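J.: got a predicted structure plus its sequence, pasted below:
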Amino acid sequence: MSIELLYFAWVRERVGLDREEVDVPDGIEDVAALVGWLAARGGGWRQALGDLSRLRYAADEAFVGADHPLAGVRELAIFPPVTGG
């Protein structure tokens, strides 16, 4: 399964990309597992994605939790919490 990842704000800055397409390995079935796999790449991915509690997600433009299944997801956005002002 292939998923397009979109990175926003400081997540994008630390990863060094605004988007990438990844082939999800077998056994990665939800957002948390995917983010953990990405963080294991090290470097900017570990810095940006190492703490799930600091991140928010949108699967195909709908907000989801870290336990959301990846089956059928084509696009996953990863971003920090948004604050108003």
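T.: Sure, I can see it. The structure presented is a predicted model; accordingly, all values stated were derived computationally and were not measured. Numbering: from 1, shown residues only.

J.: switch to C-alpha atoms for all contacts and neighbour counts from now on
T.: Noted.

J.: mind checking how far S2 is from R14?
T.: As for S2, its distance to R14 is 23 Å (criterion: Cα to Cα, to the nearest Å).

J.: between those two, which is the more surrounded one?
T.: For S2 versus R14, the count of surrounding residues by other Cα atoms under 10 Å is larger for R14: 17 against 13.

J.: so F79 makes contact with L55?
T.: Yes: counting by Cα atoms under 8 Å, L55 is a contact partner of F79 at 5.7 Å.

J.: now the common contact residues for these two.
T.: Between them, F79 and L55 share no contacting residue under Cα atoms under 8 Å, 6 or more residues apart in numbering.

J.: this is the comparison structure:
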Amino acid sequence: MTILLFGIAKDIVGSPTLSVPTSSVTGKKIPKTVGELKTFLSGTYPELNKLSSMAVAVNHNYAEDHEIINSYDEIALIPPVSGG
């Protein structure tokens, strides 16, 4: 599963994309929902926990924590944005 990263999330991870395993090779639970993905990422990248919010988009639509994700979905992490 490939995740697109933007803003500070990209800086924290150190890359504009992140590959999350879709099989249990690592022994960790594979994320099946947006909420599980957030938990997985915050455990892997604790700095993400310091953000005031983190939106997740699945296939170009904002997604709630209960929504199911698949390995073929386009997933994006969207951190808080400021502008002027």
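T.: Perfect, I can see it now. The structure displayed is predicted, hence computed values, not measured ones.

J.: just the TM-score for the two chains, thanks.
T.: A TM-score of 0.73 describes the superposed chains when it is computed by TM-score structural alignment, normalised by the length of structure 2; 79 aligned residues with a Cα RMSD of 2.4 Å.

J.: wait, a helix at L76 of structure 1?
T.: No: read with DSSP: H, G, I helix; E, B strand; the rest coil, L76 of structure 1 is strand and lies in no helix.

J.: list the buried ones in stretch 47-60 of structure 1?
T.: Residues 48-50, 55-59 are the ones in stretch 47-60 of structure 1 that count as buried (16 or more other Cα atoms under 10 Å).

J.: same deal with stretch 2-11 of structure 1?
T.: 3, 5-8, 11.

J.: one more: stretch 11-25 of structure 1?
T.: By 16+ other Cα under 10 Å, the buried positions in stretch 11-25 of structure 1 come out as 11-12, 14-15, 19.

J.: taking those together, which two end up most distant?
T.: Distances among the buried residues of stretch 11-25 of structure 1 were taken as Cα to Cα; the most separated pair is R14 and R19, at 12.4 Å.

J.: strands along structure 1, start to end?
T.: For structure 1, strands defined by DSSP state E occupy the ranges 2-7, 19-23, 56-59, 62-64, 75-79.

J.: gap between the first one and the chain center?
T.: I take that to be strand 2-7 of structure 1. Centroid separation for strand 2-7 of structure 1 versus its chain: 7 Å, with Cα atoms, centre = their mean, to the nearest Å.
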